[in-house]
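Novice: Dropping the sequence and predicted coords here.
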Amino acid sequence: MNAVAPSFVYDFAVATCGSLRTTVAAAEVMLRPSGALWLAAEACLVVADLHLEKGSSYARRGQMLPPYDTRETLGRLEAEVAALAPRILVFLGDTFHDRTSEERLDAADAARIAALAGGRRLIWVVGNHDADGPRALPGERAAELTMSGLALRHEPRAGVQSGEVSGHLHPAAKVRSARGAVRRRCFATDGERLILPAFGAYAGGLNVRDAAFAGLFTRPLLAGALGRDRVHAIGWRSLAAD
């Protein structure tokens, strides 16, 4: 994959992972291979669109999926928390797939989520799938918040929004080569705003060349595509439509 744009560089000094360090509206951010965002200045970990209990939601409608999405998603999140020891953990909306997902949580999974609040501030930014926020789980509920000078909200707003960090669109990058095509979840940024990939095991991805992204970026978009152990910087001209 092609690394581009000198203002977006890999920091190989980060020993724990192949994270991509960049800036969003002058705030330094770290894009993690897991799809999480790390704000070191605040010791804040941000994850978007977990869509917990999506499997059980589909099962209620007769579409049977393996019921392990919540367990797998929480396992990856716990690994990030163990690696970084954040003081603040932010769920950036659509943490649950629907408004009754919390009721369907296995007791052990609910306990794992509650344990994430131990010794840190846990903030639930609400999204369109979970507008009511959690009912029984610990943490603070917010429509949006400001962290390191960045506006963290679930859904990106139209027009120029310098410093906005959002989720909702589940960005994905596709790259073609003579050997075929590769499609990966990705971060999407132009240095002014940032859209996080979906963190949930069953959450899908929308190609960043889709019309839904049109008009959100003031400069050619850079995709931080998630690899096995590093984030790959992909320039706009290297990105393919589906």
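Specialist: Received the coordinates, thanks.

Novice: Please count neighbours and contacts with C-alpha atoms only from this point.
Specialist: Will do.

Novice: As a check, name the ranges of all helices in the chain.
Specialist: The residue ranges that make up the helices of the chain, judged by DSSP state H, are 54-60, 69-84, 101-104, 107-116.

Novice: Which elements pack onto the first one?
Specialist: Looking back up the chat, that one is helix 54-60. Using 3 or more CA pairs under 8 Å, 6 or more residues apart in numbering; DSSP states H and E, the elements in contact with helix 54-60 are helix 69-84, helix 101-104.

Novice: Out of the ones you listed, the one nearest Arg179 is which?
Specialist: helix 69-84 (30.5 Å; CA to CA).

Novice: now the angle between helix 107-116 and the closest one, please.
Specialist: In terms of direction (axes from the mean of the first three to the mean of the last three CA atoms, to 10 degrees), helix 69-84 departs from helix 107-116 by 30 degrees.

Novice: In addition, the following structure is provided for comparison:
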Amino acid sequence: MTHHAFTLAGETLHALPSGALYWPAQALLCVSDLHFGKSERRVRRGGMALPPYEAQETLTRMQADLEGTRATTVVCLGDSFDDLRAGDGLPDDARLWIARLQAGRRWIWAEGNHDPGPVDLGGTHLSEVRLPPLFFRHIADPAASGEISGHYHPKTSLRTRAGTLSRPAFLIDTRRVILPAYGTYTGGLRSTDRVLDRLMEPDAIAVLTGQRALPVPMRH
């Protein structure tokens, strides 16, 4: 088994090695922080260009996850685009690829703090997604329960015989899940950061992404 199965609000969820979350009962795949257009935005603002094909690499992983899970609903959990102009700057081949992935599926773009307004990419645009008993929003509400969020791009490190392994990671406790960034070339916040420490319960776990989903104590 390469994924990590767990329960939240009585529902079984799968943390996939790619950084996507799968809800089998709803045939729903959730990804967060795609940050399409990150390279173009950096160049536009006078920064260094990132390696090419960031959108293609992200979409390749998403296509594999959709084919592997056969999900019929997709929730993109905010910050799908890197800034207000990134949607317009998305290459034509990436836009066509997204359209192919959307075909025959319910596709929801949840609002994030980087996202533009409605873009011409199909799907539904919502501030948050309520599918009781679970709630999907971009930024965690400390008072919430049964919540799935993103925004912080959590990462965690693990010492191994070969050295220190640092990967994007899910953060999971009995009340919430915080997803890692799914997009290519996104930064991250250490799971030991005070902001995340305050949000997560004492026995929270981190699930590292990679070839397989690897659960470890968040505060190891």
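Specialist: Great, that's in hand. All of these numbers come straight from a predicted model, not from anything done at the bench.

Novice: Can you give me the TM-score here?
Specialist: Comparing the two superposed chains by TM-score structural alignment, normalised by the length of the second structure, the resulting TM-score equals 0.95, with 219 aligned residues with a CA RMSD of 1.4 Å.

Novice: what's the closest of the helices of the first structure to Leu39 of the first structure?
Specialist: Ranking those by proximity to Leu39 of the first structure (CA to CA) places helix 69-84 first, at 10.5 Å.

Novice: In the second structure, which residues correspond to the longest strand along the first structure?
Specialist: Scanning the first structure for the longest strand, with DSSP state E as the assignment, gives strand 180-189. Strand 180-189 of the first structure corresponds to residues 163-172 of the second structure when matched by TM-score structural alignment.

Novice: Name the residue most distant from the centre of the first structure?
Specialist: Counting by CA atoms, centre = their mean, the extreme residue of the first structure relative to its mean C-alpha position is Ala178, 30.1 Å from that point.

Novice: Tell me, how many residues neighbour Gly159 of the first structure?
Specialist: 11 (other CA atoms under 10 Å).

Novice: superposed on the first structure, where does the match of strand 180-189 of the first structure end up, distance-wise?
Specialist: If you overlay the two and look at stretch 163-172 of the second structure, the average distance to its match in the first structure is 0.9 Å (mean CA distance after the TM-score superposition for the first structure).

Novice: list the buried ones in that stretch?
Specialist: Within stretch 163-172 of the second structure, the residues scored as buried using 16 or more other CA atoms under 10 Å are Arg167, Pro168, Ala169, Phe170, Leu171, Ile172.

Novice: Identify the nearest residue to the spatially most central residue of the second structure in space, disregarding sequence-adjacent positions?
Specialist: For the second structure, the residue nearest the mean C-alpha position is Ser32 (2.4 Å; CA atoms, centre = their mean). On the basis of CA to CA, 6 or more residues apart in numbering, the spatially nearest residue to Ser32 of the second structure that is not a chain neighbour turns out to be Leu77, at 4.5 Å.

Novice: so what's whatever residue of the first structure lines up with that neighbour up against?
Specialist: Mapped onto the first structure by TM-score structural alignment, Leu77 of the second structure lines up with Leu92. Shown in contact with Leu92 of the first structure (CA atoms under 8 Å, 6 or more residues apart in numbering): 46-49, 124-127, 152-154, 166-167.

Novice: The nearest residue to Leu194 of the first structure once chain neighbours are set aside: neighbour count?
Specialist: Of all residues not flanking Leu194 of the first structure in the chain, Val165 sits nearest, at 4.8 Å (CA to CA, 6+ apart). In terms of burial, Val165 of the first structure registers 25 neighbours under the definition other CA under 10 Å.

Novice: My read is that Val165 of the first structure contacts Pro197, right?
Specialist: No: if you go by CA atoms under 8 Å, Val165 of the first structure and Pro197 don't touch, sitting 11.2 Å apart.

Novice: Closest to Lys155 of the second structure out of the buried residues of stretch 163-172 of the second structure?
Specialist: Taking CA to CA as the measure, Pro168 is the one of those closest to Lys155 of the second structure, at 4.1 Å.

Novice: Please tell me how far the closest one sits from Ser191 of the second structure.
Specialist: The gap separating Pro168 of the second structure from Ser191 of the second structure is 9 Å, by CA to CA, to the nearest Å.

Novice: now do Gln102 of the second structure
Specialist: Taken as CA to CA, the spacing of Gln102 of the second structure relative to Ser191 of the second structure amounts to 33 Å.

Novice: Settle it for me: which of the two has more neighbours?
Specialist: With neighbours defined as other CA under 10 Å, Gln102 of the second structure and Ser191 compare such that Ser191 has more, 24 against 18.

Novice: Provide a list of residues in contact with the counterpart of the more buried one in the first structure.
Specialist: When the two structures are superposed using TM-score structural alignment, Ser191 of the second structure falls opposite Val208 in the first structure. Neighbouring residues of Val208 of the first structure by CA under 8 Å, 6+ apart: Pro171, Ala172, Ala173, Ala188, Ala241.
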